[in-house]
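1. I would like to see how this sequence folds:
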Amino acid sequence: MGRRRGEALEAAILEAAWDELSERGYANLTVDSVARRAGTSKPVLYRRWPDKQRLVEAAVVRRNVIQLVAPADTGSLRGDLIATLTEMNEKRGPFLAQLSMLLAGYFAETESSFAELREAVLAGRRSGRDEIMGRAIERGEIDPAKLTPRIASLPFELLRSEAMMTLRPVAPEVIEEIVDTIFLPLVR
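-> As a prediction, the model looks like this:
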């Protein structure tokens, strides 16, 4: 196997960082352990990331980008939300619960939050939530005057909260309750 460079090397390092984070948690992850796992040296890592925090952020962003869920387009706001929340629940629920536990030391050390990490993951991209809400406004299903940023994020935040609190996938009836009983009455 030849020497890895560029994107191939970076991908190997970030996968190694994710694997170390998954197995050991932030507090026990070291740059040395990531370098060993990736089959490279610490100086190679430090040329790309100045410290452990930035390395872990890059690994989380990469993992999150790989697992992004495309917003559903069923033709209705209710259908889009239920389909998207269901797919997020299936693909991302375990990831978010795992991430919250693994990054406890990171949040304490950096004095940051999940919201700040989410912004790094989105990095200026339009969120699926924004696409769903935009289509619903165009179809006349939402009163735009009632759609504040907090209300727009509500179904997604409730799904995340439920998954993180229970450490289990969210039941389909809970997703329907979030959409039908809590969210839709607020925006119509």
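2. Could you use CA atoms for every contact and neighbour count after this?
-> Fine.
3. other SSEs contacting the helix or strand hosting residue 14?
-> Using DSSP states H and E, residue 14 sits in helix 6-28. Helix 6-28 makes packing contacts with helix 31-38, helix 52-66, helix 77-102, helix 104-110 when contacts are defined by 3 or more CA pairs under 8 Å, 6 or more residues apart in numbering; DSSP states H and E.
4. Pull out the buried positions in the second one.
-> Neighbour-count burial for helix 52-66, counted by 16 or more other CA atoms under 10 Å, picks out 52-53, 55-64.
5. could these be laid out in CSV, adding distance to residue 122?
-> As requested, these are exported to CSV (distance: CA to CA, whole Å):
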residue, distance to residue 122
52, 21
53, 18
55, 17
56, 16
57, 12
58, 12
59, 14
60, 11
61, 8
62, 11
63, 12
64, 9
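6. To compare against the first, here's the next sequence to fold:
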Amino acid sequence: MPERRRGAVLEKALLDAAWEELTESGYARFTMDAVVQRAGTSPSVLYRRWSDRDQLVRAAIAHILEESRIDAPDTGSLREDVLTLMREINATRVQLVTVMSVQLAGYYQETGAGPGDLFAAARDKTADTLFERAVDRGEIRPERLTRRIKSLPFDLLRHEFLTTFAPVPDHVLEEIVDTIFLPLLR
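-> Predicted coordinates for the structure are as follows:
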């Protein structure tokens, strides 16, 4: 007889099951019942935590983004920090970004949220660390760092993922940083 899961272990199992269901079936076919079956639990266990599929989808996305969070690099320069972070995202996140954009299209349409909204919270924590360090080093002035400028290199990377469904060549990452992003900060 399997050991009974509780607390954080149970919640992780439920969120992992929800994410697996989303990636395999997409939002259109995503049901609470399918998650219950995949997690090997009862409906009451799931509904005690999330009352509807929208809440569960948001929780599963937040969970997977937190589990796959990348630590902010500290190379000593903003250029290298941004490139290092983009290279790490490029090497490890193509599938995640693609799944979140394609499999969740119905979710975005139904809720009005967008992929950028969901990625923003996870991305902003890491990127803000890079920008704070660059300001402290005197590389950039804080008033130049609008929300849009801070998100620009990562938005362009996501755009490349969604137009190619493949990792982005390194020369394109460098072009984004050197010819588009950094000139905006000067």
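7. What's the TM-score once they're superposed?
-> TM-score of the superposed chains, computed with TM-score structural alignment, normalised by the length of the second structure, equals 0.93; 185 aligned residues with a CA RMSD of 1.6 Å.
8. thinking again about what came up before, quick check: which of the helices and strands packed on helix 6-28 of the first structure is nearest to residue 182 of the first structure?
-> For those, proximity to residue 182 of the first structure was assessed by CA to CA; helix 77-102 is nearest, at 11.9 Å.
9. elements contacting the closest one?
-> Short answer (3+ CA pairs under 8 Å, 6+ apart): helix 77-102 of the first structure packs on helix 6-28, helix 128-138, helix 149-166, helix 172-177.
10. Residue 83 of the first structure is nearest to which of the ones you listed?
-> Per CA to CA, nearest to residue 83 of the first structure of those: helix 172-177, 9.5 Å.
11. ok, average deviation of the closest one from the second structure?
-> Aligned to the second structure and superposed, helix 172-177 of the first structure gives a mean residue distance of 0.4 Å (mean CA distance after the TM-score superposition for the first structure).
12. Quick one: distance of whichever helix or strand comes after that helix to the chain centre.
-> The helix or strand immediately downstream of helix 172-177 of the first structure is helix 184-187, counting by DSSP H and E. Here helix 184-187 of the first structure is found 25 Å from its chain centre; the criterion is CA atoms, centre = their mean, to the nearest Å.
13. that older thread, how about the helices and strands packed on helix 6-28 of the first structure in TSV, adding distance to residue 6 of the first structure?
-> Shown next, in TSV, are these (distance: least, CA to CA, whole Å):
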stretch	distance to residue 6 of the first structure
helix 31-38	14
helix 52-66	15
helix 77-102	27
helix 104-110	27
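14. who wins for proximity to residue 185 of the first structure among those?
-> Per CA to CA, nearest to residue 185 of the first structure of those: helix 77-102, 11.4 Å.
15. post-alignment, that closest one versus the second structure, mean distance?
-> Per aligned residue, helix 77-102 of the first structure averages 0.9 Å (mean CA distance after the TM-score superposition for the first structure).
16. which part of the second structure lines up with that helix?
-> Using TM-score structural alignment, helix 77-102 of the first structure lines up with residues 78-103 of the second structure.
17. which of the residues in the matching stretch are buried?
-> Of the residues in stretch 78-103 of the second structure, those buried (16+ other CA under 10 Å) are 78-87, 89-90, 93-95, 97-103.
18. Next: stretch 142-162 of the second structure.
-> 145, 149-158, 160-162.
19. What of stretch 36-51 of the second structure?
-> Buried, per 16+ other CA under 10 Å, within stretch 36-51 of the second structure: 36, 38-39, 41, 46, 50.
20. Show me the two of those residues that sit farthest apart.
-> Taking CA to CA, no two of the buried residues of stretch 36-51 of the second structure sit farther apart than 38 and 50, at 16.0 Å.
21. so how many other residues sit close to residue 182 of the second structure?
-> 17 (other CA atoms under 10 Å).
22. Please identify the residue in the first structure that aligns with it.
-> Per TM-score structural alignment, residue 182 of the second structure is aligned with residue 184.
23. Please give me every residue in contact with that match.
-> Residues near residue 184 of the first structure by CA atoms under 8 Å, 6 or more residues apart in numbering: residue 78.
24. residue closest to the middle of the first structure?
-> residue 64 (5.0 Å; CA atoms, centre = their mean).
25. Please report how far the nearest residue to it once chain neighbours are set aside lies from residue 10 of the first structure.
-> Spatial nearest neighbour of residue 64 of the first structure, chain neighbours left out: residue 121 (6.8 Å); criterion: CA to CA, 6 or more residues apart in numbering. According to CA to CA, to the nearest Å, residue 121 of the first structure and residue 10 of the first structure sit 17 Å apart.
26. farthest pair in the buried residues of helix 52-66 of the first structure?
-> Among the buried residues of helix 52-66 of the first structure, 52 and 64 lie farthest apart (CA to CA), at 18.1 Å.
27. so who does the aligned partner of residue 173 of the second structure in the first structure touch?
-> Aligned by TM-score structural alignment, residue 173 of the second structure pairs with residue 175 of the first structure. With contact set as CA under 8 Å, 6+ apart, residue 175 of the first structure has these partners: 82, 85-86, 159.
28. out of the residues you listed, who's nearest residue 117 of the first structure?
-> Nearest to residue 117 of the first structure among these, counting by CA to CA, is residue 159 at 17.7 Å.
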